[in-house]
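K.L.:
Here's a sequence, model it:
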Amino acid sequence: MRDHHRLAVLSDIAAVAGIGETDYARDAEASRNGASFDAYQLAASAFHRALDDADLSRGDIDGLIAGPPLSLERTGEVLGLDVGFAAQADAVNAVMQAVLAIHAGLAECIALVYGNNQRSAATAYGGPQAMGGDRFLAYVQYAPWGLTSQGSLYAMMASRYMAETGFTAEDLGAVVAGIRDFAALNPGAIRRRPLTVAEYLESPHVCEPLRRDDYCLINDGGVALIVTTADRARRLARPVVTVAGFGRYDLNRDATSLRPRLIDRYHTAHREAAAAVAEMSATGPEDVGSVQIYDSFSIHVPVALEGFGFCRPGEAAGLVRAGRLRPGGALPVNSGGGMLGESYMQGWNHQVEAVRQLRGMAGGRQISRLRHVQYLSDVAGKAATLLYRRGA
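P.N.:
Just a heads-up that it's a prediction; the model follows:
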């Protein structure tokens, strides 16, 4: 059981001092022209950019967290890091583990590094040969019924959601169009061409009701974050952005069936993770000025907004129709273009965008008067969230 007193101690003790990304758009163009990339090369590039951003050197790093598919051992070798703390984790767990390690005194300055050459390597995210099929059985065990990819599973989820709530194809198109509007403002995004709802509706289904633009990109790239103590971050050049809260809750029972996905759309897990953030940070959805949502498929957006408490279940359509999620709206979603428009970095690029926005360094897509940005994720029943705070 969570102990909210012990959680609260962790709030704002650590900060993201450095951020780095590879050149998604440039590399995507090179890939179309036949170039091939190595995941460790991409990770190293992002790492050095994060060090430069933080005005730190490699010798300052005493902890390392590598994001799959990178090998932890090989990542440390390529980066030339001998460290006292090391781990392997996805984007959310990497940030959580960094905060915990800093609080425990295991490290003071931790590099969180991710690289993925999924396009160069022709990684399959669906079908009987799907990457991870041995670990995530939902990828493959429904193949006899024609459900051969995550897209087909999310299409079934979207169909039921839309039938039960009145969320329409136009609403889903508006979600995609809003994220693409943000991507158009991001020089580093791959899909920068704006998309109208009419264009969206004219495109064919891939797996009904999902169309091509409901699916995320598949591209090569790297991301790195440098997480250190808040006190040390205040002595560095960049505006301070702290980790104010985090939460996670896993639905494991029936995880490889469709039950949690279809019965309550993971809302049980959403509520538990949201409660942990609220207890740790003493904030709620009303305090959040922008949301970054894991958007491997567009349907994640309304489902996560409802589950994490930004509106009541079944009411996300109202936010969409009021234009609240688009540029200039009251609750901008995926202001960098997310994984539908900027880059598919399995949630890592959302962390960079959150920090950039809170620093006030997002250029033409900058959201004014931001104090908190929250990241929401609910992959396969694993609900997780991070809350970033400016200037604490």
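K.L.:
C-alpha only now, for contacts and for neighbours.
P.N.:
Fine.
K.L.:
those helices in the protein, which residues are they?
P.N.:
For the chain, the helices defined by DSSP state H occupy 4-10, 24-32, 39-54, 72-79, 91-104, 150-165, 169-184, 197-202, 230-234, 259-263, 267-281, 300-307, 316-321, 348-359.
K.L.:
looking at those, which is closest to residue 137?
P.N.:
helix 150-165 (10.7 Å; Cα to Cα).
K.L.:
which outside residues touch that closest one?
P.N.:
Defining contact as Cα atoms under 8 Å, 6 or more residues apart in numbering, one finds that helix 150-165 is touched by 125-126, 138-139, 147, 167-168, 207-210, 215, 261-262, 265, 297, 299, 314-315.
K.L.:
Quick one, which of these are buried?
P.N.:
Among the contacts of helix 150-165, those classed as buried by 16 or more other Cα atoms under 10 Å are 125-126, 138-139, 147, 167-168, 207, 209-210, 215, 261-262, 265, 297, 299, 314-315.
K.L.:
Show me the residues you listed that map onto strands.
P.N.:
Members of the buried ones among the contacts of helix 150-165 lying in strands (criterion: DSSP state E): 207, 210.
K.L.:
which residue packs closest to residue 147, ignoring adjacent ones?
P.N.:
residue 153 (6.5 Å; Cα to Cα, 6 or more residues apart in numbering).
K.L.:
to compare against the first, here's another:
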Amino acid sequence: MPDPQRLAALRDEIAIVGVGESDYSQDYALARRGERYSDAYGYAATAFRRALDDCGLTRDDIDGLIAGPATASERLGEVLGMDVRWADQADAVQAVLKAAIAIHAGVAECVALVYGNDQRTAGTAYGGRDAMGGERHLAYTYYAPWGLTSQGALYALLANRYQAVTGLTERELGQVAVAQRAFARLNPNAVMRGPLHIDDYLSAPYICEPLRLYDYCLVNDGGVALIVTTAERAARLGRPAVLLSGIGRADHNRDATSLRPRLVDFYRPAQRTAAEQVYTMAGAGPSDVDVLQIYDSFSVHVPLALEGFGFCPQGGAGELLADGALGPGGRLPVNTAGGHLSGSYMQGWGHQAECVRQLRGEAGERQIPHARTAQYVSDVAGKVTSLIYRRADA
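P.N.:
Okay, here's the model as predicted:
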């Protein structure tokens, strides 16, 4: 069982002091024309350089490196010109957790979390028999006996069941895509910035019913980097810093390679456990969250997270969506850079950068006024994780 006292010792001790991202919109345009700009390591290097510039540190100040899953940490360190004493490999949310634990344990003091992915120009397969290495690597390919060899098929089945149980309508689900596109239109670096109205959503074709074109995430190239250090060192930098205040994690592993956790429970038991942990550690609750970022490879992630983490009653997400609460000017801004559906699909890494920018008041036209607390939520293959960030001066 998690130890609340040990977790409490981590609260506000770790700070994100630098963020950097590549030029998603520009690079997407190049990819559509068949003009390859870079590879995964090149995008990672661009983001890393910008993150260093953002916080005023140099490569020599970095003694830890965590590489995203599309690059190897050994090679990435070489490309970035680093000789760190501690390195690891992780996805977005696990990278933040591992960096926090490493710094707290004294293994490192300043860790770069760096992600690069050329998934569009490389033609990465996210569906089919050979999706990213097949069943040796991805749990969703275990669903092949049911003919479900893509994530889209899995989430379509989940969405069907969820609609049947809760009464969520297609129009209500469509408001997820509409709200995120409205934020993307305020983000000059977003990939999709054209207008999207609910009628546009409803007239789009099904990809796998009931999921339509705009329920699916983008596939684009890019890179993201975060510089993480101690709160004490962050204060000495004299620059805006964002503190990690809460951590929640709960896996739903029983029958993980069957359909039960998705279709029967909607991962709610794991969500409730992770929610209790993250809110207790942060000394906060859903009503304290100013900005919410939800992992959204598909739109249906959003209503599940809203209910699972207590932002609305179970079965109440549809009403929240219909009210326009999630978009610009709404009472619960979600995925304020456009999310994976319209902003950029950086597999959760961009969500961390957006949390930081919102809390530092640097999000431009999409800035949420007086943002002091941001939460990130992800549920992927039954692994539910949440982070709560807050301004250092909040």
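K.L.:
Overlay them and tell me the TM-score.
P.N.:
Comparison of the two superposed chains (TM-score structural alignment, normalised by the length of structure 1) gives a TM-score of 0.98, and 392 aligned residues with a Cα RMSD of 1.2 Å.
K.L.:
picking up where we left off before, looking at the helices of structure 1, which is closest to residue 113 of structure 1?
P.N.:
Among the helices of structure 1, helix 39-54 comes nearest to residue 113 of structure 1, with 6.2 Å by Cα to Cα.
K.L.:
and the closest one, which stretch of structure 2?
P.N.:
Aligning helix 39-54 of structure 1 against structure 2 (TM-score structural alignment) gives residues 40-55.
K.L.:
With structure 1 overlaid, how far apart is that stretch on average?
P.N.:
Taken over the aligned residues, the distance from stretch 40-55 of structure 2 to structure 1 averages 0.5 Å (mean Cα distance after the TM-score superposition for structure 1).
K.L.:
Which residues are in contact with the residue most central in space within structure 2?
P.N.:
Centroid check for structure 2 by Cα atoms, centre = their mean gives residue 348 as the closest residue, at 2.3 Å. For residue 348 of structure 2, the contact set (Cα under 8 Å, 6+ apart) comprises 92, 93, 295.
K.L.:
can you check residue 225 of structure 2 too?
P.N.:
Per Cα under 8 Å, 6+ apart, neighbours of residue 225 of structure 2: 18-21, 44, 47-48, 51, 112-115, 349, 353.
K.L.:
Now with 10 Å, please.
P.N.:
Residues near residue 225 of structure 2 by Cα atoms under 10 Å, 6 or more residues apart in numbering: 18-22, 43-52, 66-68, 112-116, 349-350, 352-353.
K.L.:
what about the residue lying closest to residue 140 of structure 1 once chain neighbours are set aside, neighbour count?
P.N.:
Nearest residue to residue 140 of structure 1, sequence neighbours excluded (Cα to Cα, 6+ apart): residue 128, at 5.5 Å. Residue 128 of structure 1 has 16 neighbouring residues, counting by other Cα atoms under 10 Å.
K.L.:
My understanding was that residue 128 of structure 1 contacts residue 136; is that so?
P.N.:
No. Checked against Cα atoms under 10 Å, the pair residue 128 of structure 1 and residue 136 is beyond contact range at 11.6 Å.
K.L.:
anything in contact with each of those two?
P.N.:
Counting by Cα under 10 Å, 6+ apart, residue 128 of structure 1 and residue 136 have no common neighbour.
K.L.:
returning to that earlier point: what's around the residue nearest to residue 147 of structure 1, how many residues?
P.N.:
Look at residue 153 of structure 1: counted by other Cα under 10 Å, it has 18 neighbours.
K.L.:
picking that back up, how near is the residue nearest to the centre of structure 2 to residue 19 of structure 2?
P.N.:
14 Å (Cα to Cα, to the nearest Å).
K.L.:
so what sits against both of the two?
P.N.:
Counting by Cα under 10 Å, 6+ apart, the shared contacts of residue 348 of structure 2 and residue 19 are residue 224.
K.L.:
Thank you kindly, that will do.
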